[in-house]
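A.B. asks: Sequence first, predicted coordinates after that:
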Amino acid sequence: MTAQKGKDLLLKIHNGTTYETVAGLRSRRLAFNTSAVDITDAESAGRWRELLEGAGVKRAAVSGSGIFKDQASDATVRSAFFGGSILNWQIVVPDFGTVTGPFQITALEYSGQHNGEVMFDLALESAGQPAFGVL
């Protein structure tokens, strides 16, 4: 597999009809995590930590930052955050696949310099099981 362009990693939000790319994003990140369940006891071999297979809580986290453009997707993001809504999102990873599922916006930040553009930072947390699709 050859190197991929970062701009091809897309974050999309379902607007009720179709998935719409969140406008103005310059950087995006997708992370999968699971918590470990420690089952170590006094009889563990060599006193090495033991983990319970398949027992941890799984989660997906998405973050992004970009420029504020006042597009329809920006309005959808704002209303989802202030409404505390859990919406369907899709993350497109080039030459890998798509991750689609329910996510909630957990952080929305705006910033700007007096001589620059308005920027925003966005963080999402999975609110259910995401689905993986091959491209």
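C.D. replies: All right, it came through fine.
A.B. asks: Please make it C-alpha for all contacts and neighbour counts, starting now.
C.D. replies: Will do.
A.B. asks: Grab the most central residue of the chain for me.
C.D. replies: Geometric centre of the chain, nearest residue: Val62, 1.7 Å, by Cα atoms, centre = their mean.
A.B. asks: helix/strand/coil for it?
C.D. replies: Per DSSP: H, G, I helix; E, B strand; the rest coil, the local secondary structure of Val62 is strand.
A.B. asks: another one to put next to it:
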Amino acid sequence: MAAQKGKDLLLKVDDNGDGSFTTVAGLRTRRIAFNAESVDITDTESAGRWRELLGGAGVQRAALSGAGIFKDAASDAALRQIFFDGRVAPFQAVIPDFGSITGPFQVTALEYAGEHNGEVTFEATLESAGALTFAVL
């Protein structure tokens, strides 16, 4: 696989729950991380005392994060309202030449910053709140 442009990794939100996703504007950096807990089932009869894990038993989770500047009032307002409502909403991460991850996420952190001679920036962190689906693009 050839190198890909970071700007092509998109974070989208379905603010209305109607199935139409809108790109969260102004993101300069974005990240998606997948994690799964392991369940240790090692016992005294484990071969050579090597750790044994129980496949498919741990909790899986995904975290989305992004930082940048809001380029339009609509995406700023949507993300902010989802956070203040404490609402779980459909989000989508589009990963170029890989696919898209779609599912329910909760905005767990929303931070704003700015310097006196610069623009206002924001950082947002989202945690998965249910089953995610993967689709090949």
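C.D. replies: Great, that's in hand. Owing to the predicted nature of the structure, the values given are computational and were not obtained by experimental measurement.
A.B. asks: Aligned counterpart of the residue nearest to the centre of structure 1 in structure 2, please.
C.D. replies: Using TM-score structural alignment, the equivalent of Val62 of structure 1 in structure 2 is Leu64.
A.B. asks: The residue lying closest to that match once chain neighbours are set aside: how many residues sit nearby?
C.D. replies: Setting aside the residues directly before and after it, Leu64 of structure 2 is nearest to Ile32 in space (Cα to Cα, 6 or more residues apart in numbering), at 4.5 Å. Counted by other Cα atoms under 10 Å, the residues lying close to Ile32 of structure 2 total 18.
A.B. asks: corresponding residue for Ile32 of structure 2 in structure 1?
C.D. replies: Under the alignment (TM-score structural alignment), Ile32 of structure 2 maps onto Leu30 of structure 1.
A.B. asks: quick one: that match is in a helix?
C.D. replies: No. Assessed by three-state DSSP, Leu30 of structure 1 does not belong to a helix; its assignment is strand.
A.B. asks: so what's it up against?
C.D. replies: 60-63, 91 (Cα atoms under 8 Å, 6 or more residues apart in numbering).
A.B. asks: I'd like the residues you listed laid out as TSV, including distance to Ala42 of structure 1.
C.D. replies: Formatted as TSV, these follow (distance: Cα to Cα, whole Å):
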residue	distance to Ala42 of structure 1
Ala60	34
Ala61	35
Val62	39
Ser63	41
Ile91	44
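A.B. asks: where along structure 1 do the strands fall?
C.D. replies: 10-14, 19-21, 25-34, 58-67, 86-93, 97-112, 118-126, 131-134 (DSSP state E).
A.B. asks: Looking at these, spot the one closest to Ala45 of structure 1.
C.D. replies: When those are compared by Cα to Cα, strand 25-34 sits nearest Ala45 of structure 1, at 24.1 Å.
A.B. asks: That closest one against structure 2, how far on average?
C.D. replies: Taken over the aligned residues, the distance from strand 25-34 of structure 1 to structure 2 averages 0.5 Å (mean Cα distance after the TM-score superposition for structure 1).
A.B. asks: Quick check: buried residues in that strand?
C.D. replies: Neighbour counts over strand 25-34 of structure 1 (16 or more other Cα atoms under 10 Å) mark 25, 28, 30 as buried.
A.B. asks: Name the nearest of those relative to Tyr110 of structure 1.
C.D. replies: The closest of the buried residues of strand 25-34 of structure 1, once distances to Tyr110 of structure 1 are taken by Cα to Cα, is Leu25, at 12.9 Å.
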